[in-house]
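Novice: Predicted structure and sequence below. I'll ask about it afterward.
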Amino acid sequence: MEKKYIIGVDGGGTKTDYLIFTTAGECVDNLRVGSRSHEVLEGGFTEVEEKILEDIKYLLTKNSINISEVSAAAFGLAGIDTPAQLSKIKGILNKTGLNYVVSNDSLLGIKAGCPSGVGICSINGTGTVAAGINESGDILQVGGIGMATGDSAGGHYIASLAVRAVYDYYFRCGSRTILTEKIMKFFEIQDPIELLNAISDKFYSNREMDKTIVTYLFDAANESDAVAVDIVKELANQLAKSVSGCILGLDFKGSPEIVLAGSVWTKSKCPLLLSHFKECIYYYTGKKLEPFPLKVIPAAGAVLWALELAQTHPATKEQRTLIINNKVLKNL
């Protein structure tokens, strides 16, 4: 039976997109379901297995596709951060009968953003992680499981630094900063004594505040506020350390492309964050690189990776254009 289909799966912390394409680059069907991460599902890996096997069976049956007609599949799944977790998810996917690759979802940014399929992705969104793939197909992830692995970025972490700057000013001998007025007004308080309650009752319980506070921080840095500038520079340094660890650890033959993903990278406006990030990468690696924001949805990376596995080489320029511009992907 001719192997004429590929499957791409982009599984995040809130939703999972399954996409069936032909090897010619045409979309057959897609399915959006909830998260399939063991970190989200109450039943852990047991429930992950149940749901992923059910999802794949449903999609194939719905489209009258036999498993033997699927040439390859690529899974980018949130929460696959350690070798033990990778081993468990492979044990599940082996039961599908598919020829597949699987990794943390951060790798999809590389496949979506780098035409060669080789490079590094720095994610700075809700959380943070860096991951890379070199010319030999070796993969390295730096960070992704918390502070112990250098996850010193991401929306809530950044917002916490801004709030702490205000708390430091009032109670910990901190320097004056224009963040004080902005954040106190945002919390709808005037008395510094009320700040502790605001942090406990408002900030910690409402992650929706993060975006606004991060914007305040970057605006303050853009206005050359010394406290904000110091915070942004250290954020850039920490992000650069993770990326530089990927560069040095993967021993790229040339200068790798660096794609930036996550809302803090792609939507926030703070030139200092990017410029100091590049300076720090040069300091750690000796390489002058030009990181660029991801402009293609990560799910496209899953389809492109599956196609790469199916044909044993990266998608051609024409294939990339056809897949990336597919209406289904654009509307996800």
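Specialist: Okay, I see it. Numbers count the residues shown, from 1 in each chain.
Novice: going forward, measure contacts and count neighbours with C-alpha atoms only.
Specialist: Noted.
Novice: my guess is residue 132 contacts residue 104, does it?
Specialist: No - assessed by CA atoms under 8 Å, residue 132 is found out of contact with residue 104, at 10.8 Å.
Novice: Have a look at those two and say which one is more surrounded.
Specialist: Each of residue 132 and residue 104 has its neighbours counted (other CA atoms under 10 Å); residue 132 has more, 30 against 23.
Novice: Next up, the contacts around that one.
Specialist: Listed by CA atoms under 8 Å, 6 or more residues apart in numbering, the contact set of residue 132 reads 107, 110, 118, 119, 120, 121, 139, 140, 141, 246, 247, 250.
Novice: okay, pairing it with this:
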Amino acid sequence: MIWYLLYPLRGTSEPWHPSPAHPIRRAFKTYGTATAQHWLLSIIVTVIVSVLLCYPAIFQTDSPAATGLRNLPKHVWTSTTEVDGERAADIEARQVWIHGDYMNAIDRRVLREALHVQEALIGDGFDDVLGITPDSQLVKMRNEEHCGATKPGQKWGFHSPLMYWNCSSRLLEEDRDFLATINSHVGLQSELNITLRPSTVFAGKAFAKTKLRSADAIVITLFDQTIPGLGDAWDRRSQLLAQNLAPDWSIFPHDGQVTNSRLYEFRFKPMTLNDDLFLAASYMVTAGYVIMRMMQLRAVKSWFGLLITIGAKVRFSSIDTILC
């Protein structure tokens, strides 16, 4: 096929037959001869090159690929698909991102403004929308600077990095090491039983190994199981926030009203015993086929060494293809 594509340049579709003295032919012959004579060195160099190609994704722990690898579920099938058309949603997620300077969202001024935004949008909750009398105990907790807790049976909740400081302005002002506080509370759970991982409450993250080092934005998320009126209350509060915003901050959209949204279908399926057995059988069949084909080779010095080499090359090639 390539010779037909090169026809306009060569004027013929016949394959090229270089002479034995041609430099390209001599170079390939020299390479093949050297590889055959130094086969062990060739295998070692190939494995080293494969490792080096995968270096940014595996060993460079502050790379985005490494961050995704750490958060990848190891025992479930997950998929997310955007859905076209109008369909009823099971859960609506509304987010607000608070940015400071580039990659400097974990700053006292930005965190202080994020707390102000959270108070304006969520505050004591949505009891007025749900028609529920405020709980005196929860009101007392709010007066003592606690995060507004979702009452049992209510179908809404929120997710915020300010929960690391219990949504308290006093604790926020007294903290002298924000990163240490965040990294020491990565296992903290919200009222929705969702772990407050830095990868879910910050955007534009940078890690050093498993420790958060910086972020570009603070992410506050409201989860709503399609409660009537809650979305309208959020929009009213967003509009009021835009009207009363301090002059040294900007909001997008300028009126605080988001006019479009996207619908996604998220599937979460734990791996069953049958899935594990099927994967194991697939690997065993593949390995058996490779071994059977290898047994037909004659010029092999060490079968065990060849198997180890093939396994290592397949492993590194798979990682290189998927992650790098």
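Specialist: Happy to help now that I have it. These figures come from a predicted structure and were not determined experimentally.
Novice: TM-score, when you put one on top of the other?
Specialist: Laid over one another, the chains give 0.23 as their TM-score (TM-score structural alignment, normalised by the length of the second structure), with 114 aligned residues with a CA RMSD of 5.7 Å.
Novice: What helices and strands are in contact with the helix or strand residue 219 of the first structure falls within?
Specialist: Assigned by DSSP states H and E, residue 219 of the first structure belongs to helix 209-222. Secondary-structure packing of helix 209-222 of the first structure (3 or more CA pairs under 8 Å, 6 or more residues apart in numbering; DSSP states H and E): helix 155-171, helix 179-186, helix 226-250, helix 271-285.
Novice: Go through the shortest one and flag the buried ones.
Specialist: Pointing back at helix 179-186 of the first structure there. Using 16 or more other CA atoms under 10 Å as the test for burial, helix 179-186 of the first structure gives 179, 180, 182, 183, 184.
Novice: The longest one too?
Specialist: Taking 16+ other CA under 10 Å as the neighbour-count basis, helix 226-250 of the first structure is seen to contain the buried residues 227-229, 231-247, 249-250.
Novice: can you check stretch 231-248 of the second structure too?
Specialist: 231, 233, 234, 235, 237, 238, 239, 241, 242.
Novice: so the second one makes contact with residue 129?
Specialist: Spelled out, that is residue 233 of the second structure. Yes - between residue 233 of the second structure and residue 129 there is a contact under CA under 8 Å: 7.2 Å.
Novice: quick one: the strands in the stretch 201-324 of the second structure?
Specialist: 202-203, 206-208, 211-214, 217-224, 263-270 (DSSP state E, counting those that start in this stretch).
Novice: tally of neighbours for the closest residue to residue 157 of the second structure other than its chain neighbours?
Specialist: Using CA to CA, 6 or more residues apart in numbering and skipping residues adjacent in sequence, the residue nearest residue 157 of the second structure is residue 223, 5.3 Å away. Neighbourhood size, residue 223 of the second structure [other CA under 10 Å]: 16.
Novice: who touches residue 223 of the second structure in this structure?
Specialist: Residue 223 of the second structure neighbours (CA under 8 Å, 6+ apart): 91, 92, 93, 94, 156, 157, 158, 159.
Novice: Buried residues of the helix or strand hosting residue 35 of the second structure, list them for me.
Specialist: Assigned by DSSP H and E, residue 35 of the second structure belongs to helix 23-37. Within helix 23-37 of the second structure, no residue qualifies as buried by neighbour count (16+ other CA under 10 Å).
Novice: Tell me which stretches of the stretch 1-150 of the first structure form strands.
Specialist: Using DSSP E, counting those that start in this stretch, strands in the stretch 1-150 of the first structure cover 5-11, 15-22, 27-34, 70-77, 100-104, 119-124, 128-133, 139-142.
Novice: If anything else comes up later, I'll come back, but that's it for now.
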